[in-house]
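Engineer: have a look at this fold, sequence not included:
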């Protein structure tokens, strides 16, 4: 099996001098890690298991877990209205509950659609709040349906800051990164050096264009985590530890907070959750940002995982991950034989297949 997956990976990412990727697998006793490419075209540093990639929307599970910890500490509840934290929100927008932000059932507009041409500098989570404060309408009644919104997770990060009295970045460090020994993981900060950093690129014909930042890549709650394959495995290990002895369906995911997406697939606490072909619970998420594409798949009962992080924003990742899943015999119910990365990409665009 190692030879098959090596062939799949190296056929897609053959060059040691281009932006590349890292793949990590722990599945049914098979453990595998492989990397290819460089972190920056202007340096000789090669991608490896300790390279820090921008996680984009894979970051949402960190934000959701912080909210989960604050709920356990009785700092808020799933039913707390967000006007508690943001009193300037108007009309129906202020009636949104925390659970609606967590499971993308708020009906709130994605801030990207409201930015306008006047935005010239990268946005913060606080900027997102200011952008949506004039809005009084929602796409639908909160809690009635699923509609993916990055705005929701920017607001959740601001809630974390209010309740902890710390910056979101410091809370991530003290709540997760330090206790889990994720030594190199951190939140993006334009003024802070990121160790072992991969820079993002966009393919253009036969070359790669530097594409590491955009106006929407500095928000934190929806996509600001930088981590490596090595550190992220520690994140999953600790998540699995929390699952030990628990009913996965009822405890962490919480049926009351799980919103149907399509068929057996639902969304809860920063993860899409579903079933594989043997009816085992399986969680998954991808991330798409300027210069970066990532995808993770996780079995909460066993801790098994498949992840692929890349510092290039082409769609090659969809084909590679699909071939790896098929080689491992993993299939997700409800995506109608589509590539998982492509299916997720359509969901983010609110075009649920």
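Structural biologist: Cool, the structure landed. Here the structure is a predicted model, which means the values were calculated and not measured.

Engineer: please make it C-alpha for all contacts and neighbour counts, starting now.
Structural biologist: Noted.

Engineer: okay, how far is it across stretch 124-139, tip to tip?
Structural biologist: Terminal residues of stretch 124-139 are spaced 24 Å apart (CA to CA, to the nearest Å).

Engineer: mind listing what's buried in it?
Structural biologist: 124-125, 128-129, 131-133, 135 (16 or more other CA atoms under 10 Å).

Engineer: quick one: which of the residues you listed sit in helices?
Structural biologist: 125, 128-129, 131-132 (DSSP state H).

Engineer: now distance to residue 178 too, for those, in JSON lines please.
Structural biologist: Converted to JSON lines, those look like this (distance: CA to CA, whole Å):
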{"residue": "125", "distance to residue 178": "23"}
{"residue": "128", "distance to residue 178": "28"}
{"residue": "129", "distance to residue 178": "29"}
{"residue": "131", "distance to residue 178": "33"}
{"residue": "132", "distance to residue 178": "33"}
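
Engineer: name the element the closest residue to residue 71 other than its chain neighbours belongs to?
Structural biologist: Among residues not flanking residue 71 along the chain, residue 77 sits closest, at 5.5 Å (CA to CA, 6 or more residues apart in numbering). Secondary structure assignment for residue 77, by DSSP states H and E: no helix or strand.

Engineer: okay, pairing it with this:
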């Protein structure tokens, strides 16, 4: 891999004067992405639509770092779990075609899965089946980059077992949507890839949206990366036989918006089927999340696979749609979505600054310790690693803290700030509008 001490990427922007585009402060939104770009916080593509019409697109960074191939608005990215929305649409299409019913039992297709005689298609769609996600198994890290047969993956899911009684609660599980794709293949006697093409891509004239395969940079496919130590490190590549109907689709932000518009307008399934998808319980419907966007509420899905992160959300109040796919990110995606929403609704946006200070280990040492709060059964371990202040919450991974002053720190990827008061032996952690005080034990 090439080593880069510092990279500055040019911003590729296309803005259209359609609908309510005059409300967007295009230059300021461009400056926002330029700030993220120049500070290595994000590489990827972004789009906004008004009433289904694209009014803003932007691409920053590289699709392929090694060849220095820049991303553009037609760069194709892996979208991860937004695939689940596609799968849910195909299931609703199968219901309309009388090939499935929402109360069909899983036992009809995969009787060896635990509780299969109690689990319905509806339970799978809404993540209420209780089936443990195969991606949570430590063995997943051993095989995910290699091709896998359906039979083997079903066997893995069967052995994983169940976490709760079907229908009793919500727990997100990739196993649900992998099984749904296999069920679709059985009832249509066609591959999942062919079903995506026949029932979604072709009717909407989507050129780039399909079930992905091995990444090919010559076809403007993006690789994904992590930015560490002034270097872009290419992420391992999941073999797309593994995520299947839970995460195997590739697309662009503009085509994701076209997909959402097709779903909303009844071009893919009936309005009644779409209403069924929007019957949210515990924040999830059928392949759809509810998500706050500033003072409004969006519906859609997000995704993560390898080093890719993605999001697609529609806001009925104002009929705006927002989509992004990144192939490197060290910044809070909620902040990006809120900024896109602010721009789309004519509100001012804030250009982030990324000034940091360097502190010695002697200056960091007074902050080290274990911190607790009465508000929740959670502890934070603050420690020094490789001359960097680190934080780790109970049961979670460690993350680095960047100093903005001698007592203030941030973690941009999650939108977290931590302000220490060494004299009082406490810190206040903020994420969004939430603030919690932790005291040193």
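Structural biologist: Right, received. Where do you want to start? Bear in mind that the values here come from a model prediction, so they are computed numbers and not experimental data.

Engineer: tm score of chain vs chain?
Structural biologist: Scored against TM-score structural alignment, normalised by the length of the first structure, the superposed chains reach a TM-score of 0.80; 322 aligned residues with a CA RMSD of 3.4 Å.

Engineer: report the two of the buried residues of stretch 124-139 of the first structure separated the most.
Structural biologist: In those, the most distant members under the criterion CA to CA are 124 and 135, with 18.2 Å between them.

Engineer: which bit of the second structure covers stretch 177-184 of the first structure?
Structural biologist: With TM-score structural alignment applied, stretch 177-184 of the first structure matches the range 201-208 in the second structure.

Engineer: where do the strands sit along the stretch 51-200 of the first structure?
Structural biologist: With strands called from DSSP state E, counting those that start in this stretch, the stretch 51-200 of the first structure shows them at 53-54, 186-187.

Engineer: revised request: answer the last question for the stretch 201-350 of the first structure.
Structural biologist: 201-204, 207-210, 225-227, 259-262, 265-268, 271-275, 281-289, 292-298, 305-310.

Engineer: where in the second structure does the first one align, residue-wise?
Structural biologist: The one in question is strand 201-204 of the first structure. So strand 201-204 of the first structure sits over residues 225-228 in the second structure, by TM-score structural alignment.

Engineer: mean deviation, the matching stretch versus the first structure?
Structural biologist: Once the two are superposed, stretch 225-228 of the second structure sits an average of 1.2 Å from its aligned residues in the first structure (mean CA distance after the TM-score superposition for the first structure).

Engineer: what does that stretch contact?
Structural biologist: Outside stretch 225-228 of the second structure, the residues that touch it by CA atoms under 8 Å, 6 or more residues apart in numbering are 40, 232-235, 307-308, 327-330.

Engineer: mind doing that once more with 6 Å?
Structural biologist: With contact meaning CA atoms under 6 Å, 6 or more residues apart in numbering, stretch 225-228 of the second structure is reached by 232-235, 307, 328.

Engineer: flag every buried residue along it.
Structural biologist: Using 16+ other CA under 10 Å as the test for burial, stretch 225-228 of the second structure gives 225-226.

Engineer: residues touching residue 179 of the first structure, list them.
Structural biologist: Counted by CA under 6 Å, 6+ apart, residue 179 of the first structure has zero contacts.

Engineer: state the distance from it to residue 20 of the first structure.
Structural biologist: From residue 179 of the first structure to residue 20 of the first structure the distance is 30 Å (CA to CA).

Engineer: next: residue 77 of the first structure.
Structural biologist: Counting by CA to CA - residue 77 of the first structure and residue 20 of the first structure are separated by 42 Å.

Engineer: between these two, which is the more surrounded one?
Structural biologist: residue 20 (27 against 16; other CA atoms under 10 Å).

Engineer: so who does the equivalent of that one over in the second structure touch?
Structural biologist: In the second structure, the residue matched to residue 20 of the first structure (TM-score structural alignment) is residue 43. If you count contacts by CA under 6 Å, 6+ apart, residue 43 of the second structure has them with 60-61, 326-328.

Engineer: dump the residues you listed to TSV, plus neighbour count and distance to residue 428 of the second structure.
Structural biologist: Output for the contacts of residue 43 of the second structure, formatted as TSV (neighbours: other CA atoms under 10 Å; distance: CA to CA, whole Å):
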residue	neighbour count	distance to residue 428 of the second structure
60	25	34
61	30	34
326	28	30
327	30	32
328	27	29
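
Engineer: can you lay out those residues as CSV showing distance to residue 82 of the second structure?
Structural biologist: Below are the contacts of residue 43 of the second structure laid out as CSV (distance: CA to CA, whole Å):
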residue, distance to residue 82 of the second structure
60, 21
61, 22
326, 13
327, 15
328, 17
